[in-house]
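A.B. asks: Got a sequence here, can you model it:
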Amino acid sequence: MTLPAAPIGAAPISQTERAQRAREAFDHLSAPADALVLFDDQFIFYYSGFAIFPTERPIALLITRDGERTLFVPRLEREHAQQTSEAEHVVDYPEFPGRTHPAKHLAELLTRQGLDSARIGVDHDGYPSVMGYDGPPLSVQLPQASVLRVSRDLDHQMSLKSQTEVALIRESARWGAHAHRLLQDYTRVGETETAAETRATAEATAAMTAELGAGYRGQNKWMSGAVALYRGQIGPNSALPHAMTTGAAFRPGDTLVTGAGAAVWGYISELERTMFVGEANAEQRRFFGHMLNLQDVAFEALKPGHTCAQVDEAVRAYYEREHLWDHWRHHVGHSLGQRIHESPFLDLGDDRLLEPGMVLSVEPGLYVPGLGGFRHSDTILITETGMEMLTDYPRDLDSLILPA
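C.D. replies: Predicted coordinates for the structure are as follows:
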């Protein structure tokens, strides 16, 4: 198996860039705030570099207007936060629920910072319900403060990818394509999806970690290593956009829908392809052709200054023109980067403008009960003049027919 071409670069996000994000977060707010208190693990990683799996023990990141960052963590995370985060301060509490609830400890921290009557921007009004967590809202703990939801504003900042972020997503796409090639090679009649997925993912991950070196870290909760899989979209079940793995064996005539990507320093990409076991029949070819056309319509509409809604509307016009509504299930795509799904969304209900630096999936699909699903997904970058494909894998029918 030929390995992917030489890497463009896979350096992690620098401390300078993360610190700049924290300072500039306030510039993205639609209403002024004196401080931010963020509970979402993805925002915490984005601004401080602290990669965590959320549990019932609340974790929060406090950012003041000068960009100073304080991590609020349970005692068991103190050393982890001190060793791996870029926050200037780490403050810990004993345990959840504890004799004193963590929400009260957080309120006391904010009071010591002089923020008990401040304007505080939050992603959630207190730590959300995760793994059995139960606690009072921040607005109840600090009744004199003005607690403002700022998630949409910070999502906009996160959607505008830096050059380093784009380089990491390119690297993810490179290894996702390698994993997908292995998956395609190992998919054979009589083999199970689980065996093909496991073999392809293990080999691709080993190759990626060897090339990126001992310092490489995935740092992404949605994906581990270089991954290629089917998620149960085998044969008739490929007509279920979010099927789940059943361990099915491949059979001649199956329509297959894949998924691939890789975790590279917290960033991921999305690659999906529709494949066939043996020569495609007339109906499979017809729907495959429409699926390619739908994706091409979306590519043409992806330009700075267009709205997300305009992209979805252009694609919907094709469904209408070709009488394909019975096979429609979802919008065109979504932003991605740290999260497997981010905002904005390529949906007729999302009027946000496309801007240079946004990275999105493009994945309009067709779903035909009894026959299968037809969906390619590619990761693209909005540029100053249009879009650039970050994923690089054959889209044409002949390249995606497997031996029967």
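
A.B. asks: going forward, measure contacts and count neighbours with C-alpha atoms only.
C.D. replies: Noted.

A.B. asks: Can you mark which positions in the lengthiest helix in the chain are buried?
C.D. replies: The helix that spans the most residues within the chain, counting by DSSP state H, is helix 163-186. Of the residues in helix 163-186, those with enough neighbours to count as buried (16 or more other CA atoms under 10 Å) are 164-184, 186.

A.B. asks: again with stretch 189-199
C.D. replies: Of the residues in stretch 189-199, 189, 192, 193, 194, 196, 197 count as buried by neighbour count, 16+ other CA under 10 Å.

A.B. asks: and of the residues you listed, the nearest to residue 123?
C.D. replies: The shortest gap between residue 123 and any of the buried residues of stretch 189-199 belongs to residue 197, at 36.2 Å (CA to CA).

A.B. asks: How many neighbouring residues does the nearest residue to the closest one once chain neighbours are set aside have?
C.D. replies: Closest residue to residue 197 apart from its sequence neighbours, by CA to CA, 6 or more residues apart in numbering: residue 229 at 5.0 Å. Summarising burial for residue 229: neighbours were counted as other CA atoms under 10 Å, giving 24.

A.B. asks: swap in the one 3 residues further on?
C.D. replies: By the criterion of other CA under 10 Å, residue 232 has 23 neighbours.

A.B. asks: compare with the first, here's sequence two:
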Amino acid sequence: MERAVRWDRLREEMAREGVELLALVPGANLFYLTGLHFHRMERPIVALLPREGEPALILPAFEVEKAQRAPIPWRLFPYTDAEGPASAFHAAAAALGGRGHTIAVETLGMRVLEWSLLAEAFESPTPLPAEPLLARLRMVKGPEEIAAIRRAIAAAEAALQQWLPEVRPGMTEREATRRLIQACFAAGADALAFEPIVVAGPNAALPHATPSERPMGPGEMMIVDFGVIMDGYVSDLTRTFVLGEPDPETARIYEVVREANAAGRAAVRPGIPAEAVDRAARAVIEAAGYGPYFPHRTGHGLGLEIHEPPYLVQGDRTLLTPGMVFTVEPGIYLPGRGGVRIEDVVVVTETGGESLTTFPRELRSL
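C.D. replies: Purely as a prediction, here's the structure:
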């Protein structure tokens, strides 16, 4: 029933946007609407969802059985490696009415490969970005989605708790990362949400640093940013620890970030724009004199993907609605010295916001 409701809402949004056809490639949106997961590869797979009528699916012939298992009334257009995909795209276009369509495409996901085949088959269709209408479908999570995110968070927090006693000064960032990955799977994760970040010292001054063979030294701040996938949904958790004892300024910076995180979470309530949460967290850091050292947005939505709307940043005026799930992750990064980030996942409720992450936020020495 849930998927049928999603399709009904999709067609309403397509009518609202004047979209005749939605083209999806393998990824979160296709999974959300159909339950199907395909690997993205050199063989194109495109689902064509018309505003009216049955959808079409262009796919390699060896994927047909998988598609038939989904409760979707597909018109399937398979192709073999020997044939190539062009004829299947033309057949699908003919079945959907041929030329002149307005097609909404995933601008962040569709490759030139798929678009060139669509453009030829539909004879120069008019492309539109699909992200606005898909965001309206996916931003508000249902109870089952939130439950899956809770399970992903529980697995991540259990992994972090298991892993921390293994970390010590002198361990390299990569070795610590390998051990964290093992802990994630030991905690029951289906997969990793993204490549974990475990960095310390000057590397922690880079918000998206890559773990290296650098040994982590005494007194350094260590940022740990990771997440796991459970039942298709992700978690995203960041905590910062100190290897030994922090110097006074580092301890002060940590407290500023912790207060900013608390202010961002406290600001969450239905009816306010997403940018208001960013303002609340950023104000704390700016008042402490570290505004220039907070270079990124305060947070991002998450669900099937690690980054999705809404975005907690100046300019995003999306009104918060019960069921929206996003991160609150302020940080301070001092070039060449280190950084601090504290990240929680929050769901908007009828009266405010609930932090789905519960791992302690007090500074912990390892």
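
A.B. asks: Could you tell me the TM-score of the two chains?
C.D. replies: Put the two chains on top of each other and the TM-score (TM-score structural alignment, normalised by the length of the second structure) is 0.90; 364 aligned residues with a CA RMSD of 2.6 Å.

A.B. asks: The longest helix of the first structure corresponds to what range in the second structure?
C.D. replies: Residues 143-166 of the second structure are where helix 163-186 of the first structure aligns, taking TM-score structural alignment as the criterion.

A.B. asks: ok, and what's touching the matching stretch?
C.D. replies: Contact partners of stretch 143-166 of the second structure, identified using CA atoms under 8 Å, 6 or more residues apart in numbering, comprise 179-180, 183-184, 186-189, 226-237, 303, 323, 356-357, 359, 366.

A.B. asks: So residue 32 of the second structure lies in a strand, does it not?
C.D. replies: No. Residue assignment for residue 32 of the second structure, taken from DSSP: H, G, I helix; E, B strand; the rest coil, gives helix, which places it outside any strand.

A.B. asks: And it? What does it align with in the first structure?
C.D. replies: Checking TM-score structural alignment: residue 32 of the second structure goes with residue 46.

A.B. asks: Identify the residue spatially nearest to its match, adjacent ones excluded.
C.D. replies: Sequence neighbours aside, residue 18 is the residue nearest to residue 46 of the first structure in space, at 7.0 Å (criterion: CA to CA, 6+ apart).

A.B. asks: And the helix or strand containing the one you found, how far out from the chain middle?
C.D. replies: With elements delineated by DSSP states H and E, residue 18 of the first structure resides in helix 15-24, which encompasses its position. The chain centre lies 21 Å from the centre of helix 15-24 of the first structure; the measure is CA atoms, centre = their mean, to the nearest Å.

A.B. asks: Which secondary structure elements does that helix sit against?
C.D. replies: Under the contact criterion of 3 or more CA pairs under 8 Å, 6 or more residues apart in numbering; DSSP states H and E, helix 15-24 of the first structure touches helix 41-48.

A.B. asks: Need the residues that contact the helix it packs on.
C.D. replies: Under the contact criterion CA under 8 Å, 6+ apart, helix 41-48 of the first structure has outside partners 18-19, 21-22, 38, 50-54, 59-61, 69, 85-87, 158, 338-339.

A.B. asks: in the second structure, what residues pair with the helix or strand just after that helix?
C.D. replies: For helix 41-48 of the first structure, the succeeding helix or strand toward the C-terminus, using DSSP H and E, is strand 60-64. The alignment of strand 60-64 of the first structure onto the second structure (TM-score structural alignment) spans residues 46-50.

A.B. asks: Stretch 273-288 of the first structure now?
C.D. replies: Per the alignment by TM-score structural alignment, stretch 273-288 of the first structure matches residues 239-254 in the second structure.

A.B. asks: Neighbours of residue 349 of the first structure, how many?
C.D. replies: Using other CA under 10 Å, residue 349 of the first structure has 13 neighbouring residues.

A.B. asks: Once you drop chain neighbours, what's closest to whatever residue of the second structure lines up with it?
C.D. replies: Per TM-score structural alignment, the equivalent position to residue 349 of the first structure in the second structure is residue 315. Among residues not flanking residue 315 of the second structure along the chain, residue 275 sits closest, at 6.2 Å (CA to CA, 6+ apart).

A.B. asks: who does the helix or strand hosting residue 275 of the second structure touch, helix- and strand-wise?
C.D. replies: Under the assignment given by DSSP H and E, the secondary-structure element containing residue 275 of the second structure is helix 274-287. With contacts defined as 3+ CA pairs under 8 Å, 6+ apart, helix 274-287 of the second structure has these neighbours: helix 248-267, strand 308-312.

A.B. asks: The shortest one vs the first structure - mean distance after superposition?
C.D. replies: Going back to what we said before, that points to strand 308-312 of the second structure. Compared with the first structure after fitting, strand 308-312 of the second structure deviates on average by 1.0 Å (mean CA distance after the TM-score superposition for the first structure).

A.B. asks: In the first structure, what range does the next helix or strand after that strand match?
C.D. replies: Note on strand 308-312 of the second structure: by DSSP H and E, the next helix or strand toward the C-terminus is strand 325-328. Strand 325-328 of the second structure lines up with residues 359-362 of the first structure when matched by TM-score structural alignment.
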